[in-house]
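Novice: Sequence isn't available, so here's the structure alone:
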């Protein structure tokens, strides 16, 4: 209620000033042609009609209602009061000064209109608290999101820095190792190409045979000749595979297990895939049982 009175105070003040000014102008203007009591009644009637329509408008606004005829009557009284002030100003010597205050009735009416709009859009304290809570929650969530993003960015920066430093250390170690290895091979090559290397090594060992001359060849860093691959054993068909598995299975009593049979099969130099060998063993053991 107190807040509502504070917001309505400008309109109330403007209304009081406008009514007093209108009453004074009516009494001054009509007082020369009629008794001042009658002029006072005319002024009070004009202000009273305006005040009555304003009070009725306020009552309807408090009920959430609106009446266009009452609004039209209220603006009519405001225009009439403004007309009286303008007519009085035109008949006075200081016309500008009186015209400067002739807009007060319309200004008071406009302030009440603005106050009515404010009342229709005003919110309760509960709603205002809820809005403030929602806004604060949104600000909190935004702050937390910003902090989370900054923390992730810092963590990623630290990770990238650590990875970069580790990579630099690995590169330095590799470069140092390559340099040392190159130096070692250079030293080995120098020793290999030296004229006194063979004689120095011969003097500390004896000959294998009386006629043999020791020959020392240090390792060479360069291309090498590939060792020829062993010839693959021919693949066994199912009949031969069953025959070999049968012979191995019945070679001992009790018969060999699959694991022992597989080991002896491989040791004998035979070749067959694990799937085919197990299938042959199943065929042999099934037939035997």
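Specialist: Thanks, I have it. Note that the structure is a prediction, hence the values are computed from the model and not measured. Residues are numbered from 1 along each chain as shown.

Novice: contacts and neighbour counts: CA atoms only from here.
Specialist: Fine.

Novice: Quick check: the gap between residue 281 and residue 262.
Specialist: Residue 281 sits at a distance of 9 Å from residue 262 (criterion: Cα to Cα, to the nearest Å).

Novice: this is the other structure I want to compare:
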């Protein structure tokens, strides 16, 4: 038995079983109910007629379902037979001294009809094995892609974390090296300054070389002045006068005329600055455009 057949049996089996039980109960109740007032054969015909009408309606409804069709009228008639069967069982139960057991089974006809409805819904939504396999393949592919995307994100996050750790470690080592060099340089400068300020330094150095500084009023011997390492006064930069646009145009024209073929802009800019001229990139490029445009118009 294949898997779809097994699933079909799970829905159609209970419906068939409950329908059979409901028909037997309905037939038995009609025979017992009407057997006292008419021959039992006639009562049996009445019960078989009710069950037969219900069974025929159900068979026709199942035929339409297999054809992919549906009839509201047939469905209504089927529910009507089920309601009549239920009414017969309820009426019989109410006439019995102990109605509880009969009322407990009075719902079986309507339940059987509901189970056939469930089976019809299953048939309308059932898929072939090929379709189910394709759906499973699509879902598995989607899960695989999601897993790959998560793995890529985790890998990228790990790589970025490793890179940040490396950069942070390198920066820490550089800072420690700079701090160590600063401490050593500060200690060397302190020692050099102490030696420079000492009175014995000049006497020691003048033993091996000539005196380089005259004696001061407070010192009996001339002092040997060591180089001073510290802040110094910055000289003001010499600012060249700014060139006018006409002067820049004249220089650009001369530079272009100095070569054949004329220089490109990059070569001209390098030659312009190599000649000692100073001008902003924007002004130099604007001058280039004016000169080249004028040359094109003149040709």
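Specialist: Great, that's in hand. Note that the structure is a prediction, hence the values are computed from the model and not measured.

Novice: which of residue 281 and residue 262 of structure 1 has more neighbours?
Specialist: Comparing residue 281 of structure 1 with residue 262 by other Cα atoms under 10 Å, the one with more neighbours is residue 281, at 22 against 19.

Novice: Can you tell me the closest non-neighbouring residue to the more buried one?
Specialist: Distance criterion Cα to Cα, 6 or more residues apart in numbering; nearest residue to residue 281 of structure 1, sequence neighbours excluded, is residue 245 at 6.4 Å.

Novice: does the one you found really touch residue 280, like I thought?
Specialist: Yes: at 6.9 Å, residue 245 of structure 1 counts as touching residue 280 under the criterion of Cα atoms under 8 Å.

Novice: Which one's more surrounded, these two?
Specialist: More crowded of residue 245 of structure 1 and residue 280, by other Cα under 10 Å: residue 245, with 25 against 21.

Novice: Map residue 143 of structure 1 onto structure 2.
Specialist: Counting by TM-score structural alignment, residue 143 of structure 1 lines up with residue 147 in structure 2.

Novice: so where does its match fall, helix or strand?
Specialist: Secondary structure from DSSP states H and E places residue 147 of structure 2 in helix 129-197.

Novice: now residue 228 of structure 2
Specialist: Under DSSP H and E, no helix or strand contains residue 228 of structure 2.

Novice: Could you report the neighbour count for the residue mapped onto it from structure 1?
Specialist: Per TM-score structural alignment, the equivalent position to residue 228 of structure 2 in structure 1 is residue 220. Residue 220 of structure 1 sits with 11 neighbouring residues when counted by other Cα under 10 Å.

Novice: Can you tell me the closest non-neighbouring residue to residue 220 of structure 1?
Specialist: Residue 220 of structure 1's closest residue in space is residue 189 (Cα to Cα, 6+ apart), at 7.5 Å.

Novice: ok, now how distant is the one you found from residue 82 of structure 1?
Specialist: For residue 189 of structure 1 relative to residue 82 of structure 1 (Cα to Cα), the value is 119 Å.

Novice: and these two? which has more neighbours close in?
Specialist: Between residue 189 of structure 1 and residue 82, counting by other Cα under 10 Å, residue 82 is the more crowded of the two (22 against 15).

Novice: Now the equivalent of that one over in structure 2: closest residue in space that isn't a chain neighbour?
Specialist: Under the alignment (TM-score structural alignment), residue 82 of structure 1 maps onto residue 86 of structure 2. For residue 86 of structure 2, ignoring the flanking residues on the chain, the nearest one in space by Cα to Cα, 6+ apart is residue 106 at 5.4 Å.

Novice: that older thread, who's in contact with the match of residue 82 of structure 1?
Specialist: Counting by Cα atoms under 8 Å, 6 or more residues apart in numbering, residue 86 of structure 2 makes contact with 106, 107, 108, 109, 110.

Novice: make it 10 Å
Specialist: 22, 26, 80, 92, 103, 105, 106, 107, 108, 109, 110, 111 (Cα atoms under 10 Å, 6 or more residues apart in numbering).

Novice: Can I have the buried ones of these as a ChimeraX selection?
Specialist: Filtering the contacts of residue 86 of structure 2 down to the buried ones (16 or more other Cα atoms under 10 Å) takes a single ChimeraX command:
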select :22,26,92,103,105,106,107,108,109,110,111
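
Novice: CSV for the contacts of residue 86 of structure 2, including secondary structure and distance to residue 155 of structure 2?
Specialist: Putting those into CSV (DSSP: H, G, I helix; E, B strand; the rest coil; distance: Cα to Cα, whole Å) gives the following:
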residue, secondary structure, distance to residue 155 of structure 2
22, helix, 65
26, helix, 71
80, helix, 66
92, helix, 75
103, helix, 68
105, helix, 65
106, coil, 66
107, coil, 62
108, helix, 62
109, helix, 63
110, helix, 60
111, helix, 58
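
Novice: Now flag whichever of the contacts of residue 86 of structure 2 is closest to residue 4 of structure 2.
Specialist: Using Cα to Cα, residue 111 is the member of the contacts of residue 86 of structure 2 that sits closest to residue 4 of structure 2, with 24.1 Å.

Novice: hey, where'd the helices end up in structure 1?
Specialist: 2-30, 36-62, 68-90, 95-101, 104-121, 125-193, 197-202, 238-249, 258-267, 274-288 (DSSP state H).

Novice: Distance-wise, check the corresponding residue of structure 2 for residue 7 of structure 1 relative to residue 52 of structure 2.
Specialist: Mapped onto structure 2 by TM-score structural alignment, residue 7 of structure 1 lines up with residue 11. With distances taken as Cα to Cα, residue 11 of structure 2 is found 23 Å from residue 52 of structure 2.

Novice: if I look at the match of residue 7 of structure 1, how far off is residue 126 of structure 2?
Specialist: Applying Cα to Cα to residue 11 of structure 2 and residue 126 of structure 2 gives a distance of 12 Å.

Novice: quick one: contacts for the spatially most central residue of structure 1?
Specialist: Closest residue to the average C-alpha location of structure 1: residue 145 at 6.8 Å, with Cα atoms, centre = their mean. Listed by Cα under 10 Å, 6+ apart, the contact set of residue 145 of structure 1 reads 139, 151.

Novice: thinking again about what came up before, more crowded one of residue 11 and residue 52 of structure 2?
Specialist: Taking neighbours as other Cα under 10 Å, residue 11 of structure 2 and residue 52 compare with residue 11 leading, 19 against 15.

Novice: any idea how far residue 72 of structure 2 is from the more buried one?
Specialist: If you go by Cα to Cα, the gap between residue 11 of structure 2 and residue 72 of structure 2 works out to 22 Å.

Novice: residue contacts, the aligned partner of residue 198 of structure 1 in structure 2?
Specialist: When structure 2 is aligned by TM-score structural alignment, the residue opposite residue 198 of structure 1 is residue 202. Counting by Cα under 10 Å, 6+ apart, residue 202 of structure 2 touches 195, 196, 211, 212, 213, 215, 221, 222, 223, 224, 225, 226.
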